[in-house]
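sequence unavailable; structure follows:
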């Protein structure tokens, strides 16, 4: 007598893993994370994209790259950040966008840490501006970028987010019952083959989306570099008669045995402190004694106010009144970035030192030497000047303690 087969117990469903249970919550958490990263990168791009020359100066201030690469990075970075922001905002190719963002933040952190370690005093230039500053905020910048890096790494590891378009993955075929007929087995095999084909097509679509995102990330900065190169303004540069070949204004005898190069920005408060103090008297005395020739290399990284002031200094040099106007300029120095050194301010300062002729007034009003001011600022940046004031005596940098100690400076200048 045959015993009927015992029916098999239905398979118990496999409980979802902890990571599977958490994934929906993590995908919702990914939404504010990617929006925050998109907002930061988008704001950074918008603040820089209209002034690629300023971004180039900001990159150059780190003194880490060769000159040609500094120009390419400065011109292409804002567009690169903008495309990254759009990818994060939409959630397209999220894993790729988050991974690239993480890499970019690592590069930023390396630059900031390197600048701090080398004693440079620069603004990071993350949101426009950049270049030398009297008040670097390295700690805050490192903390900020480290937190953003953690978000980017988390997004890259997760790879998906809610509220983001993504090609729908095919559903796996339903499990077949044990002991099914030969026909059912063939049907199950065909379903598995169709699923494998659909899965391959799904993966191909994902690869195409990632490839498109990668192409956009590459093409955007290249296009920005090409546009910047094609549209870079080339105003006529009128050079003041007293200018040196290196872009300075020389004061003193050409036969003096020593040369002192002074890097200054008319808005720099420490430059004002130097020029209103006894150190300026020590420099003037050395010039008067014929032991030193001074070359003023004028910077204008603090904005249009500085450009106007440098252009006015060049106009004063044409009239033989550079030293007098230079000193008076610092005696009336406005606070940094407050809109000072207006044309009327500069003309009033000029009248105080006897610059009352039409030629000076016309040069100041027309900003005749503004292109030259920007050109020499660019040259000073290329020559490695990263802070103001800076003194270089016969090519050697004078340390800050000596620079602000009139007695020590007088001894050094002989």
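The structure has been received and is ready for your questions. This structure is a prediction, so every number in the text was calculated from the model and none was measured.

from here on, contacts and neighbour counts on C-alpha atoms
OK.

check this protein for its longest helix and report it.
helix 182-231 (DSSP state H).

same for it, what does it pack against?
helix 67-90, helix 94-117 (3 or more CA pairs under 8 Å, 6 or more residues apart in numbering; DSSP states H and E).

out of the ones you listed, flag the one nearest residue 154.
helix 94-117 (8.4 Å; CA to CA).

and the closest one, which residues are buried?
Neighbour counts using 16 or more other CA atoms under 10 Å place 94-102, 105, 108-109, 111-112, 115-116 of helix 94-117 among the buried residues.

still on that earlier bit, now the longest helix of the chain, how far from the centre of its chain.
Remark: helix 182-231 is offset 33 Å from the chain centroid, using CA atoms, centre = their mean, to the nearest Å.

helix 67-90 and that one, what's the angle between them?
Going by axes from the mean of the first three to the mean of the last three CA atoms, to 10 degrees, helix 182-231 is angled at 140 degrees with respect to helix 67-90.

hang on, the earlier thing: can I get the helices and strands packed on helix 182-231 in JSON lines including distance to residue 294?
JSON lines is the format used below for the helices and strands packed on helix 182-231 (distance: least, CA to CA, whole Å):
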{"stretch": "helix 67-90", "distance to residue 294": "27"}
{"stretch": "helix 94-117", "distance to residue 294": "29"}
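
please compare the first structure with the one that follows:
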């Protein structure tokens, strides 16, 4: 699946030793990307307008952070689809392979929808390892390529299919700088960001994946594309 992915860029070249001013600039850029990936989610990106009445507790969770590598679509798209998922979840994989490409083609690429990813790695250690690795890929602007590779085929849960060697193999196949990939996986802010996503999901009563909020509508499970289309179209039609 190679849809147009707003907000993701080309792979950065490997970090090399550089003389003079280049080294500090590269370090600053890396820190800035990791800061976006590890951005606290305790508050939405922007406050609601004075007197605005929220229809649902999920409606305030859209972050709309410019440059967020874990999001697809324009920050000001009319509708935000928030996806809570686990990289070992078979139903998340089904959604990623069958429904996400259609949503991107019909809505994200048209500027109507933004998809925001949330980690809910509840199935075990390999789920957390995969979530950490995907965020390390995001630091090189390749989250969605890593996402697609993780979901390309179904794997048995906690079978070793997503161990360290497998994750590094995916990173190699999509062209990541492995030295940087390994270093970013050890960045404490990434683990903290995953924990915040899990707390957010728990606070909303979500205990399984996939789960989606679309404005004031909650969709649980890998529902058919038509269920997402109906929810999105209803939000687009809302004044």
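Received, thanks. Because the structure is predicted, anything quoted here is derived from the model rather than measured.

follow-up on the earlier one: kindly calculate the angle that the longest helix of the first structure makes with helix 94-117.
Using the same axes, to 10 degrees: helix 182-231 of the first structure against helix 94-117 is 40 degrees.

matching residues in the second structure for helix 182-231 of the first structure?
Alignment note (TM-score structural alignment): helix 182-231 of the first structure is unmatched in the second structure.

same thing with stretch 131-145 of the first structure?
Using TM-score structural alignment, there is no partner range for stretch 131-145 of the first structure in the second structure.

from the buried residues of helix 94-117 of the first structure, which is closest to residue 182 of the first structure?
residue 95 (43.4 Å).

that closest one reaches residue 154, doesn't it?
No - under the criterion of CA atoms under 8 Å, residue 95 of the first structure makes no contact with residue 154, lying 9.7 Å away.

can you give me the strands in the stretch 201-350 of the first structure?
249-251, 258-264, 292-298 (DSSP state E, counting those that start in this stretch).

can you tell me what sits against the last one?
Residues external to strand 292-298 of the first structure that are found in contact with it (CA atoms under 8 Å, 6 or more residues apart in numbering): 247-254, 256-266, 286-287, 310, 373, 376-377, 380, 413.

ChimeraX command for the buried members of these?
Remark: buried members of the contacts of strand 292-298 of the first structure, expressed as a ChimeraX selection using 16+ other CA under 10 Å:
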select :247,248,249,250,251,252,253,258,259,260,261,262,263,264,265,266,286,287,310,373,376,377,380,413
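
returning to what we had before: in JSON lines, list the strands of the stretch 201-350 of the first structure along with distance to residue 352 of the first structure.
Converted to JSON lines, those look like this (distance: least, CA to CA, whole Å):
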{"stretch": "strand 249-251", "distance to residue 352 of the first structure": "20"}
{"stretch": "strand 258-264", "distance to residue 352 of the first structure": "22"}
{"stretch": "strand 292-298", "distance to residue 352 of the first structure": "22"}
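
nearest to residue 366 of the first structure, of those strands?
Closest approach to residue 366 of the first structure among these is made by strand 292-298 (19.3 Å; CA to CA).

in the second structure, point out the residues matching the closest one.
Under TM-score structural alignment, the match for strand 292-298 of the first structure is residues 113-119.

how big's the offset between the matching stretch and the first structure?
Superposed on the first structure, stretch 113-119 of the second structure shows a mean distance of 0.9 Å to its aligned residues (mean CA distance after the TM-score superposition for the first structure).

ok, for residue 127 of the second structure, nearest residue in space, not its chain neighbours?
Spatial nearest neighbour of residue 127 of the second structure, excluding adjacent residues (CA to CA, 6 or more residues apart in numbering): residue 121 at 5.0 Å.

now the one you found: how far from residue 36 of the second structure?
20 Å (CA to CA, to the nearest Å).

out of the two, which sits in the more crowded spot?
Ranked by neighbour count (other CA atoms under 10 Å), residue 121 of the second structure and residue 36 place residue 121 first, with 26 against 18.

quick check: that one touching residue 92?
No - using CA under 8 Å as the test, residue 121 of the second structure is too far from residue 92 to be in contact (11.3 Å).

common neighbours of these two, please.
85, 86.

before we move on, the earlier item: closest to residue 19 of the first structure out of the helices and strands packed on helix 182-231 of the first structure?
helix 94-117 (18.0 Å).

which strands or helices does that closest one pack on?
With contacts taken as 3+ CA pairs under 8 Å, 6+ apart, helix 94-117 of the first structure sits against helix 67-90, helix 138-158, helix 182-231.

ok, back up a step: nearest to residue 150 of the first structure, of the buried residues of helix 94-117 of the first structure?
residue 102 (8.0 Å).

list the contacts of the closest one.
Per CA under 8 Å, 6+ apart, neighbours of residue 102 of the first structure: 149, 150, 152, 153.

so among those residues, which ones count as buried?
Buried among the contacts of residue 102 of the first structure (16+ other CA under 10 Å): 149, 152, 153.

the first one and residue 306 of the first structure, how far apart?
Note on residue 149 of the first structure: its distance to residue 306 of the first structure, by CA to CA, is 36 Å.

same check on the second one?
Here the criterion is CA to CA. By it, residue 152 of the first structure lies 39 Å from residue 306 of the first structure.

equivalent analysis for the last one, please.
Going from residue 153 of the first structure to residue 306 of the first structure by CA to CA gives 41 Å.

leaving out sequence neighbours, find the closest residue to the counterpart of residue 314 of the first structure in the second structure.
Using TM-score structural alignment, the equivalent of residue 314 of the first structure in the second structure is residue 135. Of all residues not flanking residue 135 of the second structure in the chain, residue 143 sits nearest, at 6.4 Å (CA to CA, 6+ apart).

doesn't residue 137 make contact with the one you found?
Yes - at 5.1 Å, residue 143 of the second structure counts as touching residue 137 under the criterion of CA under 8 Å.

identify the contacts common to those two.
What both residue 143 of the second structure and residue 137 touch, as defined by CA under 8 Å, 6+ apart, is an empty set.

more neighbours, these two?
residue 137 (30 against 21).

for the more buried one, give me its contacts.
Neighbours of residue 137 of the second structure in contact, by CA under 8 Å, 6+ apart: 143, 146, 171, 176, 181.

what's the neighbour count on the closest residue to residue 278 of the first structure other than its chain neighbours?
Spatially, and ignoring its direct neighbours in sequence, residue 278 of the first structure is nearest to residue 406 (5.5 Å; CA to CA, 6+ apart). When neighbours are counted by other CA under 10 Å, residue 406 of the first structure registers 19.

appreciated, that's everything.
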